[in-house]
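S.K.: Let's see this in three dimensions:
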Amino acid sequence: MKTNPPETAAPTDAEARRALAPVICYPVETLPQPPMALYRTARATLQPVFEVIAPPRDAACFHVPAGHFFRIHSTQGPQVGDLNLWNAADLTERFYSGKTRALHGTHLSTGDRLWSSFPALRPLATITHDTLDWYGFDAFGGGVHDVIGTRCDPYTHALLTDGGQYHHCCHSNLTRALAAETGLPLAEAERHVHDVLNVFMCTGFTRDTGQYFMKASPVRPGDYLEFIAETDLLGALSACPGGDCSAEHSSDAAACYPLRIEVLRPAPGALDGWHPAAASRYDRSHGA
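M.R.: The predicted model follows:
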C-alpha cells in the first residue's frame, strides 16, 4: 500500500519527468485479428451440445472442441467466476493472463483473445459476445472481466488471517475440479492451476493507493460471456465464494449462486475456411 510519505526529496525536474507521455508497450496494429464477421455468422447457427453447472463455492471442468462455442451464464443471482483454460492435449499450455493483459488491457470484452503460455503463445479462445459490454469503466475506474486479479486462494487467506484455513477459495476449487477430471493427484493438479479470467467480476485500482479493488458485479441472471474455442480446450470454472464480490471473497457469508457453462456447435460449413490456432512461429533458438 502506498500510504507512507516519500522519504526522498523530489528533484527539481520532478514535474517534467511525470509529464512525459506514455508509450504503449505492445502496439497491436499488426496483431492478427480474429475473423469476427465469420464468428458472427456462425453464432446465428449455434445449437446447444451440453452444459455443466459450477455449484456455489465450487468448480466444474468442461471440454470444448476446437470451433465450438461456449457460454458462461449467470443463472439465479449475481455471481462472479474464475476461469482457467488449458490445451486439452497438453496441460502445460494454459491461459496466460499476464500476456493477455499486456496485449488487450486490464479488462476483456468482445473481440479480445485469451492467449496461451510460452512457447505456443496462441489464442486459446476469443470472446465472441458479452452482454456486459455496455458497462465500460465506471467513475471509480472499475471494469468487468479482469485479467489483473490472480484468484482467491487459501495461502493468501492464511497469511491475512494468522493461519486461518479455508478450502473453498477459487484456487482450491479449481484444483479439486482438475484433479477429479484428470485423475491427477491434488498436488500435481495444483501445479496446473493458474491466474484466471475473472468472469463478471468488477474490479480496478484505487487512484490514491493503487490497490486492487472489487465492487458489486453488475451481472444479472440472463447475462452471459461467450467464446469460441480456437483449439481443443479443457476449462475449469469456479463460482467464487465471494458471490458478487460486493463485500469480501473467501467467505461463507456471501450469497453465492451457480454458474452454467453451455457448449454450442455451429452448423456444418458455418466456419468454412477457419482453422484452429497455430503455435508461435518463433524458432526457439534463443540466440544460441
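S.K.: For the rest of this, base every contact and every neighbour count on C-alpha atoms.
M.R.: Will do.
S.K.: Now do the helices in this protein.
M.R.: 14-18, 36-43, 97-104, 154-160, 170-182, 186-190 (DSSP state H).
S.K.: just the ones you listed: most buried one?
M.R.: By mean neighbour count, with neighbours taken as mean count of other Cα atoms under 10 Å, helix 170-182 ranks first of these at a mean of 22.
S.K.: what packs against that one?
M.R.: Helix 170-182 sits against strand 59-64, helix 186-190, strand 233-239, with contacts defined as 3 or more Cα pairs under 8 Å, 6 or more residues apart in numbering; DSSP states H and E.
S.K.: Go ahead and name everything in contact with the second one.
M.R.: For helix 186-190, the external contacting residues (Cα atoms under 8 Å, 6 or more residues apart in numbering) are 172, 175-176, 178-179.
S.K.: Second chain to compare with the first, below:
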Amino acid sequence: MTERTLLYEHIMEPATGKAVELLAGQVLRIEQIGVAGQCADFNAFNLHDYKECFHTGRTRHMHGMHPTTGDFLWSAPPRDRPIAAIVADTVGTNDVLYPRCSGLLYEYQFGVEPHTNCHDIQAEAQREYGLTSDDVHDSFNFFMHTGVDQAGHPFIAENVAKHGDYVEIIALIDLLAVPNVCGADTFATSSFELKPLRIAIYDGLPEDLAQFEGRPELAKFRSQLTTEDFAAQPIKADRELYKDESYVPNYVNYPISLTDVPISLSPEHQTMLDELVATGEFGETDADVLRYVFFSWWIVNYMKGPKHLDQAAED
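M.R.: Sure thing, here's the model as predicted:
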C-alpha cells in the first residue's frame, strides 16, 4: 500500500477529547499508545449541517453490535446514509450497544462526583465548534469489548487491545469528528485504568475507497431526505459548524491525578495473584490484576444499579 500523507496528529490525554475536521476522503486513525487497551468514544456531525450526525441505532441495525472493517457508520433518519466507513481495525471489539457514560453513572452507582465521563468530555470538545451538551449523541465505542449473556443482559468484558492497535475510518462526507478518551475507570471498559490515545488524520488513498465500490448501501434512495425535502420551510438555525478560535479547553477533572497505593499481600494471596497474572486474562502486571479484582469485587458488592459483568466469566 502507498504511504498516506499525514495531515494532523494529536495525543488525547485521559479526561480529554478533540474535535477535528475530517473532510471527505480523509482517514482518521485512533491508536493505542498505552500498554493496555483504552476505549475511545466517538461522535460525528456533518460539517455543513450539524443536525445530521452519527446514529448508533441505524449502524447497529445494519452491522450488528460490533462493527468492524468494511462496515459503515450511518447517520440518523431522515438522512439515513453512510457518513464514514471502517477501513482498518486490528482488534475487532468495537461496540454500538452501550451509550456514552455520564456523570450520573458515577454519582449514582459509585457515589463519586464529579468524575470524568464521556458525555462531559464530548460536550467540552464539541464546544470548540459552538455545539452544546444537548448536541452530544450516543457514541461509537472503539475498542470496547462487550456482549450479551444468555439471559439477555449486556456486559462489559476486559479490554483486549494492546499497544499499537488501531482503527481507521474514512470520511464519506465532510465531518466534524470527535473522539475522546473514555472516562470509565471503574468499569472493565479500559481495564480499570485511563490511558492516552493518539489520533492522526491522513489523506486517503484510492484503495481506501476502492474496497467500498459497488456497495448497495451507497446508492441514493428516495427515502433519504435533506433539508430541501422538509415540509417546514425555511429551516431554522445556522447549521454550518465553525471553529471558535478563542476556545480554551476546560475538561472535568483534567489533568487526572494518580496516587500510588501500596498493597501488602499474604503469601497465600500473593500465590493467588500470581496465578491470575499467569492467565493473561486480567492484565499483564500485579497492579493491573489487583485493579481488576478490586473493582470487580466492589461492583458486585457495593455498586448500585445494573452490574454489567459477564456472569459466565465471573462464575
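S.K.: TM-score for the pair, please.
M.R.: The TM-score (TM-score structural alignment, normalised by the length of structure 1) is 0.69; 222 aligned residues with a Cα RMSD of 3.0 Å.
S.K.: circling back to that earlier point, a markdown table please, covering the contacts of helix 186-190 of structure 1 and showing distance to residue 220 of structure 1.
M.R.: What follows is these, written out as a markdown table (distance: Cα to Cα, whole Å):
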| residue | distance to residue 220 of structure 1 |
| --- | --- |
| 172 | 26 |
| 175 | 27 |
| 176 | 27 |
| 178 | 28 |
| 179 | 31 |
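S.K.: Pick the one among these closest to residue 94 of structure 1.
M.R.: Nearest to residue 94 of structure 1 among the contacts of helix 186-190 of structure 1 is residue 178, at 13.0 Å by Cα to Cα.
S.K.: Give me the aligned partner of the closest one over in structure 2.
M.R.: Here residue 178 of structure 1 is matched to residue 126 in structure 2, going by TM-score structural alignment.
S.K.: Next, the contact list for that match, please.
M.R.: If a contact means Cα under 8 Å, 6+ apart, then residue 126 of structure 2 has 18-19, 132, 136, 178 as its contacts.
S.K.: For it, give its distance to residue 118 of structure 2.
M.R.: Distance from residue 126 of structure 2 to residue 118 of structure 2, counting by Cα to Cα, to the nearest Å: 12 Å.
S.K.: do residue 81 of structure 2 as well
M.R.: 25 Å.
S.K.: Then residue 51 of structure 2?
M.R.: Residue 51 of structure 2 is 20 Å from residue 118 of structure 2, by Cα to Cα.
S.K.: what sits against the residue nearest to residue 95 of structure 1 when sequence neighbours are not counted?
M.R.: Leaving aside its chain neighbours, residue 95 of structure 1 sits nearest to residue 116 (4.5 Å; criterion: Cα to Cα, 6 or more residues apart in numbering). Counting by Cα under 8 Å, 6+ apart, residue 116 of structure 1 makes contact with 93-96, 122-124.
S.K.: Which of those residues are still contacts in structure 2?
M.R.: Retained in structure 2: 93-96, 122-124, out of the contacts of residue 116 of structure 1 (criterion both residues aligned by TM-score structural alignment, their matches' Cα atoms under 8 Å).
S.K.: between these, which has the most around it?
M.R.: residue 95 (30 neighbours; other Cα atoms under 10 Å).
S.K.: what do we get in structure 2 for that one?
M.R.: The equivalent of residue 95 of structure 1 in structure 2 is residue 54 (alignment by TM-score structural alignment).
S.K.: And the strands in the stretch 51-200 of structure 2?
M.R.: 72-74, 82-89, 140-142, 146-148, 154-156, 166-171, 175-181, 197-203 (DSSP state E, counting those that start in this stretch).
S.K.: what's the closest of those to residue 24 of structure 2?
M.R.: Residue 24 of structure 2 sits nearest to strand 166-171 of all the strands of the stretch 51-200 of structure 2, at 4.7 Å, using Cα to Cα.
S.K.: just checking, residue 52 of structure 1 touches residue 237?
M.R.: No: with contact defined as Cα atoms under 8 Å, residue 52 of structure 1 does not count as touching residue 237 (9.8 Å).
S.K.: how about structure 2, which residue sits the furthest from its center?
M.R.: Farthest-out residue of structure 2 from its mean C-alpha position, per Cα atoms, centre = their mean: residue 267, at 39.8 Å.
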